[in-house]
Every structure is written in structure tokens, then in C-alpha cells.
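Asker: below are the sequence and a predicted model; questions follow.
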Amino acid sequence: MPSDDPLSRERAHLADSRAALRSMREDVQSLDIRDVTANWVNAEVLTRQIDERIKALADLSHTPLFFGRLDYLHAPGAEQAEGAEGERFYIGRRHVHDAGGDPMVIDWRAPVSQPFYRASKKTPLDIALRRRFGYTGGDLTAYEDEHLSDPAETAGTSKLLQQEIERPRVGPMRDIVATIQPEQDEIVRSGLGGTVCVQGGPGTGKTAVGLHRVAYLLYAHRDRLARTGTLVIGPNASFLHYIEQVLPALGELEVKQATVADLVAHVEVRGADEAATAVLKGDARMAEVLRRAVRAHVTLPTEQVVVVRGSRRWRVPEYELTAIVQELLDRDIRYGAARDALPQRIAHAVLVQMERAGEAPDDRVQDAVARNPAVKAAVKAIWPPVDPAKLVFRLLSDADFLALHAEGVLSEDEQETIRWAKPVRSVKSVKWAAADAVLIDEATDLVQRTHSLGHVVLDEAQDLSPMQYRAVGRRCTTGSATVLGDLAQGTTPWATRSWEEALAHLGKSEAVVEELTAGFRVPTDVITYASRLLPHIAPGLAPVASVRENPGFFEVRAIRETAADTTAAAAEVIAACEELLAREGSVGLIAADGRVPGLAEALAKAGVSHLAPGEETTASARLTLVPASLAKGLEYDYVVLDEPRAVVDGEPDERTGLRRLYVTLTRAVSGLIVTHADALPAQLEG
């Protein structure tokens, strides 16, 4: 007999739902495909699909199977979902049904689930009751009701929602599916056909929004994206490791992850450029220089082509060859595609002559003529193959070659800046820089079209150069993108100045720019302090307004004059870390890159174990030592920021340094201690 206690009933539904999910998984595991596959290839494909389905149906014991409930006043419309008057829907991370096929948990992405995120007292969306559930581990321990259609009940702040937002961060980034806000949900559910750019300050959830948008698009457009593919691009491997569990927790296992460096890894990067050189190599004007250099390999014919077949000789005169070549050039198609088309065009000219002579050649004859030695020799002379790496090598090492193709595009001083100062003997001996690899990727695309995906998520996009934007844009020319970033956190010398400019380089000028200003991660006192930098690093950008009820722990500690030597100063920094380790949650010690080795040594001497960025925090290892250059995108419950002036001074210029400081100041979820012996940057003074 069912209990009258609401919490007991909800726990019973959770137990039944978990049992139903186990049954769904067991049904898939028991499938016998021996009699339904025609060959071993089909069997392999079907087996892989079954294995993926089994993984997607895994019941994660510490992840709530459902987190909310909707009680509708009336049956949802036919365009929404099935349902009868007064129907109740449990909202969770994935769909679960019973043995009869009736839903026990509705996927959060389904249309009928949308009011869970959008409904309000002002706009109830036909919802009588919205119930949120609280969990401890995987156990349902609490619930909270909102009677949205009851005019006598006033709207209040959800305590469970606040608790979920403020829950300590231990381990990798987790999903926000239970706490998505209405303005976030609008972005998450935006259509596949359009590109969305999300400008969001620290803690506004832009990364989570981007990942949940991928999950939504895979739900709404499964077949299309299964064919075309999806990709998440992050700034570095540590960041990708940090976010890699979000989509699997939502049941999406097939989304690939990469950095921009991974995308353009045509050569091994072993060198580094000066900032001014890297900025110029990343300038969009380099695309025109490369285009000219590639097309310059084409040479107009100087003699006829004579094709011998049996006892007959067929001649394609020079003027006709020139017309064919010029027509291909005028079409401005990929260099490689035009080169592949040229022998067929020459062969077609021969076939026209054959037909005039009374012969009846077919496609096989045309293919044979295209492979004729005389035709192949002419193609090699007129339209030789181009090796992209060798092309970039020549541009950067041959002053005359660069000057020829950069005339009117780059000044002489700019040409000298990007040209290698020392002669390099061969391609194999080059120590390629990161910007060189992007140039090679551009040249590669000029020769052969880059494969385009259905959807790409580009995170921390503000740090890309125009040429890097082009490299990403090539991966979604026929698809859409979600662009995520914060102009105030641009810390590269080539950081973008506006989203309009960045989206133009990406090839997505029509993208909609959305701004998130509500902060869910950074405490009020911390974000208020960090926002003192905004007028100096991003004038006009709206500061983040924290919506957290807990103001957080925040303190600026000046290290005593007598403790300003390196050893004593490090001891005070370690003491601050130990103080925060006494609390629940993860701790990040962030410092200028040049100070990290000294702090690592001091931690070891003090017997305080620590992790490197990307290593997963656990209950026994909760302190991570983070170089300032790798802090972007990461978050910790508590942060100790060592020596802000050193963070600023570690960058090529003050503005970039202040932006790096802004990043490091906003990594804390619950509390921040700033320690300093040197004077703080003047921009932080209140």
C-alpha cells in the first residue's frame, strides 16, 4: 500500500525508475544480432551501436535520475507530447520508460520539460506545480514545491536551487541540467541552423550552456548530427579534461573534443614566436598572401598537347589549353580540385575532336585520355602539386617570394617581422611555431577542402587570432557553431576586440550575440572586487551580478615586511592554503607562471601534497597548484591568489596582464584569499 508521506512516494518512484532503467539496459544487453546481419561489417557496426546504447543507459549511482517534477493543469498540446489532464512528468537527464512503454522519467530536452526551466508565477505555462528534489549522493532527501498557478502563493527563492548552485566543486566540471535558468535555456534550445555567440563574464555558466546546447541539438537532430559530427574546442588539454564528463553524464558519448592546436597539427610545433611576429602571422591578411602564393604555381601553357591513340594523333592547341586553364582559375575553386579537373577538361577537348571525326567515344575513353602520359605531363607543368608545408616554408624563408605575394598586403617592415631571421636549410629542420601550423592549415584548405562538421562549440573564443578563427570556421562551413567567451578575459596579444569582428573571421557574420550577466559561480564579494578591473580591460562591458545568497569568503592579506623574503612569504601562502583545506571542497593555489616552481618546492618541503591542472581532485587530494596561464576556464571552491603584481608583470603588456589578473581573481566558487608582499596594482584600489 503506498505511503501517504510525499517524500516516501517520491523515493518509491525513484526506486521504480532505477529498476526500469536497469530493465532497459538488460533488454539491450540481451539482443541477439546473429540472425539479423548480412555480413561481418554490418555486425561490427550494429555491435558498436549496441555497446554505445548500453553505455548511455548506465545508471550513475551518485547522479540523480530525475531532479524535478511538473504537474500540468491540462493535457499538454499535441505539439508538445502525450499526456492527459493532470498528467505528472518527472524531469531527468534521460528518458526512462516502464515495461509497457509508459514514461517514468522525461528527458530534460523534451518539449514537455521546457516549462521546468521557463515557467514562472507571471507566466505559469499551464503548470500547477513545479517540484524540485534535493539529493545527498544518489539518495533523494528533500523536495520543494512551487504552486505557479496559485495566486495566493508568492514567488520566493528556491533554497534547493541555491544549494545546488553553491554545492562544493570537487572533481571535474558537472552538468547544470537541474539549475538551468530561463535566459540560459533560451540559448540551450536555440535551433541548429543558426550560430549563437555567448558573451558571459566569470561564473555566468557560458561553458555549461554551450555543452548543454550540444546535448539538446543531439536530442533534437540526432540523425543529422550523427552523419555530420559535433566537436567541442577548448583552449588547452587541462580545460578539456575538466569538462569531459559533462556530456557523458547527459548520455552523450560521441562528441569529440580538441584544441585549435589539435585541429591544425599538420606539423610538429617545437618553436615559439615573439608576440609581434605571432600577431602578424595570425592576421587575416595572411590568408590573401597564401592564396596568391598557391595560385602562383599555375603556369599558362606554352605549347600544344599531342595525344597518341593507336594510329591517330589528337592535338589540343595552346590557345585552347589556355582557355581551359583560365576558366578554372576564374572559377576560384580549390587548387587541388582544379588540378583534378584539368586532365578531364583536356580529355574532353580531345573527345570533341574524336566525335567530329566520326568516332563515338564514351566515358572510358575520356578517362583513358585523361591518364595519357602527354596529358599527365602537361598537367604537371601547368598545374603542379603544392605541398602546404613547403609553401609556408618558402614564404617565411625566401624574401623575394614573400615580397612578390605580399605586395600591397603587408608592408616591408611587416614582411621582415614574419620572415625567419636565420636561414633554414630544409622543411625537416624547421622548428615550427604554433602560428605557422595555422598558416599551413590555411594553405591546406586552399589546396583541398576541409571536412565540415554539423556543429562546433568554440570555448574561450576571445583568445583566438583571426587566422585561428578561420581554421575553426573551416570545420563548420556547412554547419553551425556555438561561440563562447568573455572579451574581458582575452589574454593573448591577438585577443579579439569585438564579437562582430571575430564572427566575421569565423565566417558566421549572421550569428546572434547573447550576453549573460547573472553570475552563479563567483561570490558577490569576489566578483565585485575583480570588477574593479573592467573599466581598464573592457570598457563598456557590463559587470557580472552575482545571484548567490552566500556572499562568500574574501580577504586580501598583505604579507608582513619582515616576511617579504621568499621563504617566509611562501610559508604564509602555504598557511593560507592549509586554512582553506580545513574547509570542505577543492582549493586552487594560483600564481604567476614564474613563481610556480618555487611554490611547488615550498609545498613539498612543508609536506603539503598538490595536483597539477587537469588532475582530478579527490577527497584526499584537494589542492591544485595552477600557473596563471592555465587558470582560464577552471574553478575551485577556494582559491589562494599569490602576488597579483607578479601575475600582471608576467604578461607582455599591462592590459594583457590585468586581463590575466581578472581571470585568476574569478576562479573561486566559495572563497578567495589574495596574498601579496608587493604593492597591489593601482587598478584594484577601491
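Answerer: Yes, it's here.
Asker: going forward, measure contacts and count neighbours with C-alpha atoms only.
Answerer: Fine.
Asker: quick one, helices of the stretch 501-650 of the chain?
Answerer: 524-530, 534-537, 566-581, 596-605, 644-649 (DSSP state H, counting those that start in this stretch).
Asker: which among those helices is found nearest to D35?
Answerer: Nearest to D35 among the helices of the stretch 501-650 of the chain is helix 566-581; the distance by CA to CA comes to 58.8 Å.
Asker: the closest one packs against which elements?
Answerer: strand 587-591, helix 596-605, strand 636-642 (3 or more CA pairs under 8 Å, 6 or more residues apart in numbering; DSSP states H and E).
Asker: can I get those in CSV including distance to L31?
Answerer: CSV is the format used below for those (distance: least, CA to CA, whole Å):
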stretch, distance to L31
strand 587-591, 47
helix 596-605, 53
strand 636-642, 44
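Asker: looking at the ones you listed, which is nearest to T228?
Answerer: Taking the helices and strands packed on helix 566-581 one by one with CA to CA, strand 636-642 is closest: 35.6 Å.
Asker: before we move on, the earlier item: save the helices of the stretch 501-650 of the chain as a markdown table, and put in mean neighbour count too.
Answerer: Formatted as a markdown table, the helices of the stretch 501-650 of the chain follow (neighbours: other CA atoms under 10 Å):
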| stretch | mean neighbour count |
| --- | --- |
| helix 524-530 | 20 |
| helix 534-537 | 18 |
| helix 566-581 | 18 |
| helix 596-605 | 16 |
| helix 644-649 | 22 |
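Asker: and Q49, which of those is closest to it?
Answerer: Per CA to CA, nearest to Q49 of those: helix 566-581, 44.3 Å.
Asker: for this structure, longest helix please?
Answerer: In the chain, assigned by DSSP state H, the helix with the most residues is helix 6-29.
Asker: list the buried residues for that one?
Answerer: E10, H13, L14, S17, R18, A20, L21, S23, M24, R25 (16 or more other CA atoms under 10 Å).
Asker: do a quick rundown of the strands in the stretch 51-200 of the chain.
Answerer: Using DSSP state E, counting those that start in this stretch, the strands of the stretch 51-200 of the chain run over 66-72, 88-92, 96-97, 103-107, 127-136, 139-146, 196-200.
Asker: got CSV for these, with distance to T154 and mean neighbour count too?
Answerer: Listed next are the strands of the stretch 51-200 of the chain as CSV, based on distance: least, CA to CA, whole Å; neighbours: other CA atoms under 10 Å:
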stretch, distance to T154, mean neighbour count
strand 66-72, 18, 23
strand 88-92, 23, 23
strand 96-97, 33, 20
strand 103-107, 28, 22
strand 127-136, 13, 19
strand 139-146, 9, 16
strand 196-200, 31, 25
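Asker: second structure follows, compare the two:
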Amino acid sequence: MDDSPDRPLDGPLARERSHLAASRSALRAMREDVEALDISDVTANWVNAAVLERQIEERIKALADLSDTPLFFGRLDYLHAPGAGPAAGAEEAHPQSAAAYQSLHVGRRHVHDADGDPMVVDWRAPVSQPFYRASKKDPMDVALRRRFGYTGGELTAYEDEHLSDPAEAPVTSRLLQQEIERPRVGPMRDIVATIQPEQDEIVRAGLGGTVCVQGGPGTGKTAVGLHRVAYLLYAHRERLARTGTLVIGPNRSFLHYIEQVLPALGELTVHQATVDDLVAHVAVRAADDPAAAVVKGDARMAEVLRRALYSHVGTPAEPVVVVRGSRRWRVPAYEVAELVRELLDRGIRYGAARDALPQRIAHAVLVQMERAGEAPDDRVQNAVARSTAVKAAVKAVWPAADPAKLVLRLLADAGFLAAHADGVLTEDEQKAILWVRPARSVKSAKWSPADAVLIDEAADLIERTPSLGHVVLDEAQDLSPMQYRAVGRRCTTGSATVLGDLAQGTTPWATRSWPEALAHLGKDGAVVEELTAGFRVPTDVIAYASRLLPHIAPGLAPVASIRENPGLFEVRTTGAGTADVVAACRELLRREGSVGLIAADARVPELADALTVAGVGHLGPGEETTQAARLTLVPASLAKGLEYDYVVLDEPRAVVDGEPDEGTGLRRLYVCLTRAVSGLIVTHATALPEQLTAA
């Protein structure tokens, strides 16, 4: 590794710096070429011009050179030129010399010179894969792998591995460790320079299949999911441009924390949302008690909704009589009933079947017309389908349905619920979800998040939900079966990447088994991968938190930290009040990096006041940390998915007691204990949970 101040001016580091400067100039030229495009005479109309202009704007943004982000982070020297090079059709697929391919710089995006030869190769290109996968055992035709160290955007060091040299023993990369342990201020950053082989296998998995990643704290599962999106957009850009991609997170704070990762990789078109955003058919103004939420989130509610919806389909009591000029055409009630049964037996959506019924009745009329010697065409059939008699018959037999009104009636009408939940929900379960004070209208109803999911299910029974090409679902362990179904509807014809940790489930309906969860998602054929190598949480911290695993997820293996730095870890008994907690925060703020003060939700107001009185500035979850504001006060309920260089965890017993039951409380505590990247101080005046103190 070379990072000494006395390097020769013409040495390897100087040459690499020269290549970096030339690559930045080439990227700037690529951007200027796009900015100079004249589209005034290449589009047929203003709509096409607007679309093309937007595409050009996105391309310009994607070619931005971020001054504090390394343009390339590695280099591969091949023993032989890699034959065909990058995949055909990709951005790098143009003629190059063999010599140009023997030494390749790997970076966040492709950069080429004026002749079209690559100066930086996209990390997602097949030719870059050995940077992540090559080893002494399988060098993949790579003679040398070089990693680069940066300070800001300045190249300051390099480190070489001679993979094809049997005499050189494998060594742990110091630069890799430094990058993993680098203090973090601000939103989550990409891990493109530090992706490990087991992570790369998941990132590059094909688009056709769904992948579920079980990963403990610090294993990088969120980053893997985001980099998988970036890879799929590279490998299948045209297809996903048509079908769309979506990242689903647990809350707005989490989405804000991860929102810069994909843009840093040059991907600007991926949408982000919470499950609540997906099902926002009504305004949510209430919360269910745990018992009601568990029943409403149960997959059996889908059958209750289906029964309730199709109970509206009736049996015709009268024939349909259509008047055309001087003739009257009569479709008997039994024949209409047969048409209704045929549509029910087909199992198509309620709304699609209702739309098809007028045409079926009209067709029966046309058959009679043809038998009478007439020659009606499609226009006649459409006119019959739109006739008053047919419309009235359809309205009586197959009335229009509103999903919110359907759910409203189920929750407000005990008799209606009982009729359609019979044999599905017990009487106690029915009582648990019935509203004590029934609302009179959809607008006046106080809907809960679980109610909104039920409405989404009902809406899909009526009209099919559009499917996306790929969905990433993070922190999936906290979803109810009905929420899984809501997400699954968004990728029925696409695939998904499911990310989670069974040990971090903190809802009353938290996932206990990935196969069961994937079945609710509609992806029961998905592959489940487990990440057990911890890159983020220090050894002493994860070992302490893992004391809880036998009590919260006995089947899971603890995370094995690969961090060389053991990190700071202390458990401090404090006096009553908040003075010692504030002092611990001050202590950690003297170090480099972000600091999180995590506490039971009920303790947050008191701690906020104490920090303010002490003159210690602090942010709330979702607010971006800066060098001037590095302390975030985090309620335990919002800690999931977030990370800080240093954490002060206040009163573990209060975190456990703040949940409805001890099991959920211990899982919440496990989450809070594993948010630290470099150090953790646990402060407590009351006794610690016995699960932490037991040997």
C-alpha cells in the first residue's frame, strides 16, 4: 500500500492521479456533448420533444461529476484481454483494442475518451465482476487487483493484490477496512467499492426470479438491495423503463436516509414509497389496538372481503327485453343467470366481469336477430349493450362496487361481517375489528393503516392493480400478511428483492418464517439467501446484542463481525435524571462522525428538553446530519434501518417496557443496540433486562 508523502512524482500514484484527472475531463466532455444536443428538428410534435428533453435532462444529471465522490475505486489488470468485453447492447459495447481491455479502471459509471475507448468501466459491466469475485483460489484471469484510497475526491493511496502470483499470501485489505469503518455524516452512502463476493452474487442475480435476503444488523442487506436495483437497471434498462421499479421502506425517515444511494450510482428514475403510500385510498386518522390490527392484517381477511364483494351479485328475476325499432328481443332470466354463472366461474375481477356482462347479454340478443334473418354487426351489439334495458339489468344483477364502502360496511355492520366471516373468523375476532362507533360515510370514517390495506385488497378484487417490473421491499419482517399481499400485487408479473431480519420484527404480526411471508407475497418460489458477515457493527457491540437472539430468534445464527477495530463499547450505570446521558452525548460528539441518542419513545420529550437546556443541538430522525449538527435524538420506534457512528442507548428496560409484550420489546431493543457503526454507550439507572445480564 502506498500512502507515504515521499512518493516519486512519476510513480504509480502519480500516474493514477493523472488518469483520474483525464477521466474527469472526459466525463465533463461527455456531459457537454449531451448539453449541446439540438433537438429542434428531430421530433414530430411537442409531446415527443418534451419526452426527449426530459430524457436529455436525466442523462445530464446522470453524468454529473460529484467532486467528493471517487470516479473510480479500483483497477483490474487482466492476464489476457477479456474477449468480447462488456455485454452487447450495453453502453460499453463498441470496438476497442485488446490493449485497452487489459487494464481497466472500475468505477460508478462508464467514462470514455474522444475515441470511444473506456477510461472507466461501469462496476455493473460483466468485465468488472472479477473486482468483486476474484480470489487467490479463482483469480478469474486477473493478474492484479488494485484498490484506491481517497480523501474527499482526492486520490491518496493504492493497494495491490497479485491474484495470479502463488508466492504472495492473501492479505486483508487495509483500504477495504478503512472504507467500511470510515465515519459517516449525512445520508446513507453506496458500498460499491466494498461489495463482498456473497453480496455480489445477490446483486447480480437475474431479473426473472425473486430473492429474499435474511441478514442481521450490519450485513449490508439494504445496500445490497439498492445496488441490485442499480444492476438490474443496467442489465435490463429497456424492460424496466417500460415496467418501472420501486423501493419500499418502513417509514419516511428511512427513505430519506437511503434516497441518495441510487443517484450516486447514476440512477435517477427509481421511485421510493412506504406501504402506507401504496394503499393511500383514504385519509388515515386513527390507529388500531394490537388485537384489531392483528386480525385485520391476517390473510384470512382476503377471503372475507371476497365473499362480501361477490355477495352483491344477484340472480335475475325478470327477462331482459330490448326494443330495436318495431322489434322486441327477449333474453330469459334463466339465460341471463347462466351468463352470470359463467363469469363467476371464470374467476376474473369483479369489475371486468361486470363490464363483460352487457356484451354477453347483447350477444344473446344478436344470436336471436341472426336467427330471425337479420345481419347485425358489432355496432349493433355495442348499441344493445348500451341500451337502457341492458344497463338496468346489469345494475340489478351485478351492481357497481366501491372498495371503501365495502370495507366500511364490513367494519360497521355486525350482521354483514358475521355473514361473510362465518367459518373464517371467530366471534371474538369479529368483535375485535368491529367499530364501536360506526361511521356513516367513507369521508367521516376514522380509518386506520390496516383499514387502508383492506381497501386496497378490495380495490384489487374489483380492478387489477398494475404490476411493476421489480420491487425492493426492505425491513420486510414487520409486514402483516395483508401488507405482503398489497406489495405482491405491485409485482405480479415482475420480480422482487425482499430484505429483512426475523430477529428485528417489532410488530405484533411480525414475520416468523420467510417461506410463509413469500407465499403471502405471491413469490413462494423465491430463493432465500442469508448474510451472516457483519461489516457495520463492531465485534463487542454485536456480541452484546446477540445475547438476545436465543430469546427473540433462536433459529438464527448470530452475525460475525469482520471489523478489525473492536470499537467503543461501554455499559454505564447512571444516576437518576438525564445529566449523565447528556454527558455521554457530549463525550461522543468530541469524536469524528454522527451520533445517535436512542431512547424509548416516552423518554424522548424529557431528553429533548435536557439537551436544549444543556445547549446541545440535536436533530430528529429523517433530518440530515452535517458537520455542524451531528447528534440525532431517535425514538426507539423509528430506529430501524438507521445507523450512526456512535450511539448512546438510554434505559434499555424502558425500551422493552414501551412495547405491548416482552418479546416485541426485546426485538425492539435488539434493533436499538445494533445501530452503532463505531461505538455504543448503554446508560441505565434502572436494572437492565435479565436477557442482557445473563452469562
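Answerer: That came through fine. No experiment lies behind these values; they were computed from the predicted model shown.
Asker: dump the strands of the stretch 51-200 of the first structure into TSV; add distance to T179 of the first structure as well.
Answerer: Below are the strands of the stretch 51-200 of the first structure laid out as TSV (distance: least, CA to CA, whole Å):
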stretch	distance to T179 of the first structure
strand 66-72	9
strand 88-92	12
strand 96-97	21
strand 103-107	15
strand 127-136	10
strand 139-146	14
strand 196-200	17
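Asker: what's R437 of the second structure in contact with, if anything?
Answerer: Contacts were defined as CA atoms under 8 Å, 6 or more residues apart in numbering; by that measure R437 of the second structure touches A412.
Asker: aligned to it, what sits in the first structure?
Answerer: Correspondence of R437 of the second structure to the first structure, assessed by TM-score structural alignment: K422.
Asker: and that match, that one's in a strand?
Answerer: No - using DSSP: H, G, I helix; E, B strand; the rest coil, the assignment for K422 of the first structure is coil, not a strand.
Asker: which other helices and strands does the longest helix of the first structure contact?
Answerer: Using 3+ CA pairs under 8 Å, 6+ apart: helix 6-29 of the first structure touches helix 40-56, strand 96-97, strand 139-146.
Asker: let's have the ones you listed in TSV, adding distance to E186 of the first structure.
Answerer: Below are those laid out as TSV (distance: least, CA to CA, whole Å):
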stretch	distance to E186 of the first structure
helix 40-56	26
strand 96-97	25
strand 139-146	21
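Asker: closest to E510 of the first structure out of the ones you listed?
Answerer: helix 40-56 (35.0 Å).
Asker: that closest one vs the second structure, average distance?
Answerer: Mean deviation of helix 40-56 of the first structure relative to the second structure after superposition (mean CA distance after the TM-score superposition for the first structure): 0.5 Å.
Asker: circling back to that earlier point, looking at the strands of the stretch 51-200 of the first structure, which is nearest to I33 of the first structure?
Answerer: Smallest distance to I33 of the first structure across those (CA to CA): 23.3 Å, for strand 96-97.
Asker: where does that closest one end up in the second structure?
Answerer: The aligned range for strand 96-97 of the first structure is 111-112, by TM-score structural alignment.
Asker: run the chain-centre distance for that stretch.
Answerer: 31 Å (CA atoms, centre = their mean, to the nearest Å).
Asker: one more: stretch 628-639 of the second structure?
Answerer: Using CA atoms, centre = their mean, the offset of stretch 628-639 of the second structure from its chain centre is 22 Å.
Asker: ok, and for that stretch, which residues are buried?
Answerer: Here stretch 628-639 of the second structure shows A629, R630, L631, T632, L633, V634, P635, A636, S637, L638, A639 as buried, counting by 16+ other CA under 10 Å.
Asker: which bit of the first structure covers it?
Answerer: The aligned range for stretch 628-639 of the second structure is 620-631, by TM-score structural alignment.
Asker: look at the alignment partner in the first structure of D190 of the second structure and say how many residues are nearby.
Answerer: Counting by TM-score structural alignment, D190 of the second structure lines up with D175 in the first structure. A total of 20 residues lie near D175 of the first structure under the criterion other CA atoms under 10 Å.
Asker: out of the helices of the stretch 501-650 of the first structure, which is closest to S411 of the first structure?
Answerer: Using CA to CA, the helices of the stretch 501-650 of the first structure put helix 534-537 closest to S411 of the first structure, at 29.6 Å.
Asker: how far away from the center of its chain is the closest one?
Answerer: With CA atoms, centre = their mean as the basis, helix 534-537 of the first structure stands 26 Å off its chain's centre.
Asker: same thing with stretch 54-74 of the first structure?
Answerer: 26 Å.
Asker: next: stretch 628-636 of the first structure.
Answerer: 16 Å.
Asker: stretch 578-589 of the first structure now?
Answerer: 29 Å.
Asker: which bit of the second structure covers it?
Answerer: The alignment of stretch 578-589 of the first structure onto the second structure (TM-score structural alignment) spans residues 586-597.
Asker: can you say which of the helices and strands packed on helix 566-581 of the first structure is nearest to R169 of the first structure?
Answerer: Of all those, strand 636-642 sits nearest to R169 of the first structure, with 5.6 Å by CA to CA.
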